[in-house]
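Participant: Predicted model, plus sequence, below.
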Amino acid sequence: MTRDSTAAFAAFYRTEHERLLRFFRRRVGRDEAPDLVQETFARLLRSGAFERMENPQAYLTRSARNLLIDRARRDKQSQGVVFPFDEGCDAHVCPEQTWRIEEADMRRAYGRALRTMSRRTRRVFMMHRMRRMTYTEIAKHLGIGDKRVQHHMNLALVRLRRALTAWSVAG
């Protein structure tokens, strides 16, 4: 810039500064307006076309509007959507489909464990758990002692516990 153009820009700055400051104050408030005025004049100066302009006031006004538009776009992009989290209302709920799949997997592991038991152990276990028979009733029905019923129930429970533990670790 030449000395004459620098003086012309300084005079233009003094005459347009207040108008531009009022323009920004109405739109963004007192705190941010001075920074936006400076940015608008800096854009005009960086363009290097001040000396060739016929109507620098119109260019300055258009540049100020564009600055506000750019700022609004940037603010809109940087804003994230925030949803309040209410522990009581928005508690995590495991989907039913997941529960059904896990239940089916567990039933398969349970069935495999039952199939690996001896016939007598499986029968004792089923009589106790499914028919709700007591150990004494099972002993009489099968013709064995109460201690043998306990032994078969312990075997069954150990086998099931191992199978379900392996399933829960694998799943």
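Facilitator: Nice, thanks for sending it over.

Participant: contacts and neighbour counts: CA atoms only from here.
Facilitator: Noted.

Participant: Leu68 versus Arg74, what's the distance?
Facilitator: Relative to Leu68, Arg74 is positioned 10 Å away (CA to CA, to the nearest Å).

Participant: Apologies, that question was intended for Thr116.
Facilitator: 76 Å.

Participant: More neighbours: those two, which one.
Facilitator: The neighbour comparison of Thr116 against Leu68 (other CA atoms under 10 Å) goes to Leu68, with 17 against 13.

Participant: which residues touch the host helix or strand of that one?
Facilitator: Per DSSP states H and E: Leu68 is located in helix 56-78. Helix 56-78 has contacts (CA atoms under 8 Å, 6 or more residues apart in numbering) with Glu16, Leu20, Leu36, Val37, Thr40, Phe41, Arg43, Leu44, Phe50.

Participant: swap in stretch 40-48?
Facilitator: Tyr13, Phe50, Tyr59, Leu60, Ser63, Ala64, Leu67.

Participant: Identify, from those residues, the entry nearest to Leu155.
Facilitator: Leu67 (79.6 Å; CA to CA).

Participant: let's bring in a second model and compare:
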Amino acid sequence: MSSAPPPATPHSVDTLYRDHHGWLHGWLRKRLGDREQAADIAQDTFLRLLLSGRLPSLDEGRSYLTQIARNLLIDQWRRQRIERAYLDSIAHLAEPESPSLETRALVIETLLQIDAMLDAMPAKVREAFLLSQFEGLTYPQIAQQLQVSVSSVQKYMLRAIAACYQVLYGE
């Protein structure tokens, strides 16, 4: 009669750091081509792990760290894309009309929150919101395009506007 192996126990953050930091830094450096940026993301990976309070089992250490690091890279690229788009949109403004650095930072932070909010929405809610706000379509036009009822569009919009309100004013 064979017995199953004992379940893998979680690492400590200290053990994970000692065992995998060098490997993770190298993995990130290959993908980013920048030693300092790789070091920052590696540190942020372990910080996120520490703050999460969740530790992987012994056999999942690298894959768990890789997933956290990938998510951080996606967040960083998304932030850079949004920041670049905003800066491109204000590049044509004359100096007196150009927003201050503080205002720019606040706008970029708000845009990132809106982007995260939109990303978290179900696809049809997001699509209805974008069609209404950026394409100027009416609810019946949105309903036709999404192949749903007008009452569904109303519900989608209510949900999207509530999410916007939460971004702007908190709970």
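Facilitator: Everything's here; your move. Nothing here was measured: the structure is a model prediction, and the numbers come from that model.

Participant: Just give the TM-score of the two.
Facilitator: The TM-score (TM-score structural alignment, normalised by the length of structure 1) is 0.41; 80 aligned residues with a CA RMSD of 2.6 Å.

Participant: Tabulate the contacts of helix 56-78 of structure 1 in JSON lines, adding columns for neighbour count.
Facilitator: Shown next, in JSON lines, are the contacts of helix 56-78 of structure 1 (neighbours: other CA atoms under 10 Å):
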{"residue": "Glu16", "neighbour count": "17"}
{"residue": "Leu20", "neighbour count": "22"}
{"residue": "Leu36", "neighbour count": "20"}
{"residue": "Val37", "neighbour count": "24"}
{"residue": "Thr40", "neighbour count": "23"}
{"residue": "Phe41", "neighbour count": "20"}
{"residue": "Arg43", "neighbour count": "15"}
{"residue": "Leu44", "neighbour count": "18"}
{"residue": "Phe50", "neighbour count": "19"}
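
Participant: Nearest to Met106 of structure 1 among the residues you listed?
Facilitator: Leu36 (65.5 Å).

Participant: and the helix or strand hosting the closest one, how far from the chain's centre?
Facilitator: Here Leu36 of structure 1 sits within helix 33-47, counting by DSSP H and E. Relative to the centre of its chain, helix 33-47 of structure 1 is centred 40 Å away, using CA atoms, centre = their mean, to the nearest Å.

Participant: Quick check: the most centrally placed residue in structure 2 vs Leu112 of structure 2, distance?
Facilitator: By CA atoms, centre = their mean, structure 2 has its centre lying nearest to Asp75, at 4.5 Å. The gap separating Asp75 of structure 2 from Leu112 of structure 2 is 10 Å, by CA to CA.

Participant: swap in Gln145 of structure 2?
Facilitator: Counting by CA to CA, the gap between Gln145 of structure 2 and Leu112 of structure 2 amounts to 28 Å.

Participant: Of these two, which one has the most company?
Facilitator: Per other CA under 10 Å, whichever of Gln145 of structure 2 and Leu112 has more neighbours is Leu112, with 18 against 13.

Participant: Not counting its neighbours along the chain, what's nearest that one?
Facilitator: Arg79 (6.7 Å; CA to CA, 6 or more residues apart in numbering).

Participant: which secondary structure elements does the helix or strand harbouring the one you found contact?
Facilitator: Counting by DSSP H and E, the element that carries Arg79 of structure 2 is helix 61-90. If contacts are counted by 3 or more CA pairs under 8 Å, 6 or more residues apart in numbering; DSSP states H and E, helix 61-90 of structure 2 sits against helix 13-32, helix 35-52, helix 101-120.
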